[in-house]
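# no letters, just coordinates:
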């Protein structure tokens, strides 16, 4: 006879866990594991990392889920290894080999790699890969690709803020390049690696990918799944950072009690503030995040607000003995 499953008693958890996502795990699987470990009621992530990618994955809980889109739109930095001389159906190590070509060592000098990097820096256009979750007529492109169909994809505008390319070898000691790139939302690193390989005259495909930063949040602040699993119960909550860790670059504004109460109801407030597109708004006493907004012509305008219950639960959690 099968024993009945123990039902996990959920609780309100508010904040963000910066997870160093392990290899082979989908972003949603990673989220669900951490949600279970924390016994959290509400959770979401800030954009997916492929199962073959590792690195910084901000996981949002409770009130922090209201700010997850800010990280989705933020610039991201990756470190990748691409094998040269070989292209695949998926532009990465999972696909079947399409073509093999010789690698010309003369193309891999530091000067030439810098020249190629310059070609792919700044505003560029990129054709999304067939093996992607983009939709066409309600169906993901990878579904068409698995059925042997190729769908015409319009090029998309992306921005490469910084790109470095260096000669290296992959895990099998084959000729490869190391790519370090900071890019805009919507950039496919697989496609970038493939395009760089084409520019080098030999083709390439991605062998490994690691996200090292997203929106100012880096690996140094991350915790691994193994580290969380090794902790007991409430000790895991020490790795839940305040929600305003997602508000990197926001201008902080502090309101007195009366203005804070009115702001929380969605009312605009006037004050001696300079125009700002993104502000993080706090109550003075007790110090508490109220939400985010923007300032125009001296007027503070709410965009996303925490609820009074969320604020109360956050303050109670701060006062609880660790």
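Thanks, I have it. Please read all numbers here as calculations on a predicted model, not as lab measurements.

# switch to C-alpha atoms for all contacts and neighbour counts from now on
OK.

# in stretch 25-42, what counts as buried?
Buried residues in stretch 25-42, counting neighbours by 16 or more other C-alpha atoms under 10 Å, are found at 25-28, 30-32, 34-35, 37-40, 42.

# among those, name the ones in helices.
Filtering the buried residues of stretch 25-42 for membership in helices, criterion DSSP state H, returns 27, 28, 30, 31, 32, 34, 35, 37, 38.

# now, which of those sits nearest residue 120?
When those are compared for distance to residue 120 (C-alpha to C-alpha), residue 27 wins out at 28.0 Å.

# correct me, but that closest one touches residue 50?
Yes. Shown here, residue 27 and residue 50 form a contact pair, counting by C-alpha atoms under 8 Å, at 7.2 Å.

# give the other helices and strands that the helix or strand where residue 166 lies contacts.
Element membership for residue 166, per DSSP states H and E: strand 156-169. Contact here means 3 or more C-alpha pairs under 8 Å, 6 or more residues apart in numbering; DSSP states H and E; on that basis strand 156-169 packs against helix 110-119, strand 122-126, strand 175-183.

# change it to 6 Å
With contacts defined as 3 or more C-alpha pairs under 6 Å, 6 or more residues apart in numbering; DSSP states H and E, the secondary structure elements packing on strand 156-169 are strand 122-126, strand 175-183.

# residue 20: what's it in contact with?
Contacts were defined as C-alpha atoms under 6 Å, 6 or more residues apart in numbering; by that measure residue 20 touches 55, 56, 222, 223, 224.

# residues touching the residue lying closest to it once chain neighbours are set aside, list them.
Across the structure, with C-alpha to C-alpha, 6 or more residues apart in numbering as the measure, the residue nearest residue 20 apart from its sequence neighbours is residue 55 (4.5 Å). The neighbourhood of residue 55, defined by C-alpha under 6 Å, 6+ apart, consists of 20, 21, 210, 211, 212.

# also residue 184?
Residues in contact with residue 184, defined by C-alpha under 6 Å, 6+ apart, are 75, 159.

# what's the separation between it and residue 121?
Between residue 184 and residue 121 the distance is 11 Å, computed by C-alpha to C-alpha, to the nearest Å.

# one more: residue 44?
Between residue 44 and residue 121 the distance, using C-alpha to C-alpha, works out to 32 Å.

# more neighbours: the two, which one.
residue 44 (20 against 17; other C-alpha atoms under 10 Å).

# for the closest residue to the more buried one other than its chain neighbours, what are its contacts?
Of all residues not flanking residue 44 in the chain, residue 60 sits nearest, at 5.2 Å (C-alpha to C-alpha, 6+ apart). Contacts of residue 60 were listed using C-alpha under 6 Å, 6+ apart, and they are 16, 43, 44, 45.

# hold the first one in mind and look at this next one:
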């Protein structure tokens, strides 16, 4: 349970809650409901947000950040996500799912488990995907689905995505179950359409459920109805800590004086607090960051980057704790011992 903080004579609700989103509600409607369920004359729950939109038709895991936890929600926005979907073959809809209108039909070829396994392998790895018109992405300040509803088709740039794992299972002669783990920005509706086309037909999703976001799993989520049935005091037991979205293992404990200084935005010299373990962690992250920037570089350039990779002034994010073990926020520390406060919470 997160430690609440006083604000404007009210306790500011802070933490992360995993909600099993029901069918039919938008992600923002779920956030609004959660805010309401944590609100009271003594509690302020105005600040809240989710870590990645689910379509109204979709169900499953929706992590919601409240209060100070919203500062770290982007760590889950960037996380890989896992889904299970049902693809109905033989018809394409304008939205890519069952909520749209059928715009084209095609015959469904016969297929077996071996064919589906071979097909799945074609979709593994890095690739590009064109976002659907029925999406919340914006073009010239207007959401794409607004253009789509007006009958306007907008040119969309392809986006880089990665399919980490994929499994296709036949449910019957015209339905396939898709289980996939993918990078951020992947539209499962588009993936379903592409799989159908690769089979030589058309298709759309009739069901979509998110199973996992980063290390969060839907098995640990609570439904809105179950949350509503709990007394207010017990709802707080469902809150995970403020830093639950952060998957950074490295941490440093600061003295009381150092805590005061970082809260004033001051940099610190923490050379004496850089353990061998911390130094190894910083060096490893610097190398990984440098390596990702030179995948297509020349050998000469790689040598230059390799020398730069161990530069003592390159900062790496770590957790900051006080002497009582409470989470303070994030700081960026370099091998030369310079610590810059980055995102700190208020208690």
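Looks like it came in fine. This one's a predicted model, so the numbers in the text were calculated from it and none came from an experiment.

# what's the counterpart of the residue nearest to residue 44 of the first structure in the second structure?
Per TM-score structural alignment, the equivalent position to residue 60 of the first structure in the second structure is residue 65.

# who touches the strand holding residue 166 of the first structure?
Residues lying outside strand 156-169 of the first structure but in contact with it, judged by C-alpha under 6 Å, 6+ apart, are 113, 117, 121-126, 175-184.

# if any of those are buried, give me the PyMOL selection for them.
Applied in PyMOL, the following selects the buried portion of those according to 16+ other C-alpha under 10 Å:
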select buried, resi 113+117+121+126+175+176+177+178+179+180+181+182+183+184
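
# shouldn't residue 51 of the first structure be within a strand?
No. When DSSP: H, G, I helix; E, B strand; the rest coil is applied, residue 51 of the first structure is found to be coil, with no strand at that position.

# wait, it sits on residue 24?
Yes. Under the criterion of C-alpha atoms under 6 Å, residue 51 of the first structure lies in contact with residue 24, with a separation of 4.5 Å.

# neighbour-wise, which of those two wins?
Neighbour count, other C-alpha under 10 Å: between residue 51 of the first structure and residue 24, residue 51 has more, with 16 against 12.

# tell me the contacts of that one?
24, 25, 26.

# what's it aligned with over in the second structure?
In the second structure, the residue paired with residue 51 of the first structure according to TM-score structural alignment is residue 56.

# so its match versus residue 99 of the second structure, what's the distance?
With distances defined as C-alpha to C-alpha, the gap from residue 56 of the second structure to residue 99 of the second structure amounts to 9 Å.

# spatially nearest residue to residue 78 of the first structure, not counting backbone neighbours?
residue 211 (4.3 Å).

# trace the one helix or strand that neighbour maps to over to the second structure and give me the residue numbers.
Secondary-structure assignment from DSSP H and E places residue 211 of the first structure in strand 204-214. The counterpart of strand 204-214 of the first structure in the second structure, using TM-score structural alignment, spans residues 203-213.

# for the contacts of residue 51 of the first structure, which one is nearest residue 101 of the first structure?
Nearest member of these to residue 101 of the first structure, counting by C-alpha to C-alpha, is residue 24, at 29.1 Å.

# wait, residue 97 of the second structure sits on residue 204?
Yes. With contact defined as C-alpha under 6 Å, residue 97 of the second structure reaches residue 204; the gap is 5.0 Å.

# the two: which is more packed in?
The neighbour count for residue 97 of the second structure versus residue 204, taken as other C-alpha under 10 Å, is higher for residue 204 (32 against 27).

# got a list of what the more buried one touches?
Contacts here follow C-alpha under 6 Å, 6+ apart; on that basis residue 204 of the second structure touches 87, 88, 92, 96, 97, 193.

# overlap between the contacts of residue 51 of the first structure and the second structure?
Of the contacts of residue 51 of the first structure, the contacts whose aligned counterparts also meet in the second structure (both residues aligned by TM-score structural alignment, their matches' C-alpha atoms under 6 Å) are 24, 25, 26.

# now, which of those sits nearest residue 314 of the first structure?
After measuring those against residue 314 of the first structure - C-alpha to C-alpha - the closest member comes out as residue 26, at 29.2 Å.

# excluding covalently adjacent residues, which one is nearest to that closest one?
In this structure, residue 26 of the first structure finds its nearest non-sequential neighbour in residue 51, 4.6 Å apart by C-alpha to C-alpha, 6+ apart.

# residues in contact with residue 133 of the first structure?
Under the criterion of C-alpha under 6 Å, 6+ apart, the contact list for residue 133 of the first structure reads 140, 141.

# so it sits in a helix?
No. With three-state DSSP as the criterion, residue 133 of the first structure is located in coil rather than a helix.

# state the helix or strand in which the residue nearest to residue 44 of the first structure lies.
Here residue 60 of the first structure, judged by DSSP H and E, is contained in strand 53-61.

# can you name the next helix or strand after that strand?
Per DSSP H and E, the helix or strand that comes after strand 53-61 of the first structure is helix 68-72.

# what's the mean deviation for the helix or strand that that next one is followed by versus the second structure?
Once helix 68-72 of the first structure ends, the next helix or strand along the chain (criterion: DSSP H and E) is strand 76-84. Using mean C-alpha distance after the TM-score superposition for the first structure, strand 76-84 of the first structure ends up 0.8 Å from its aligned counterpart in the second structure, as a mean over the superposed pairs.

# which residues in the second structure does strand 76-84 of the first structure align to?
Using TM-score structural alignment, strand 76-84 of the first structure pairs with 81-89 in the second structure.
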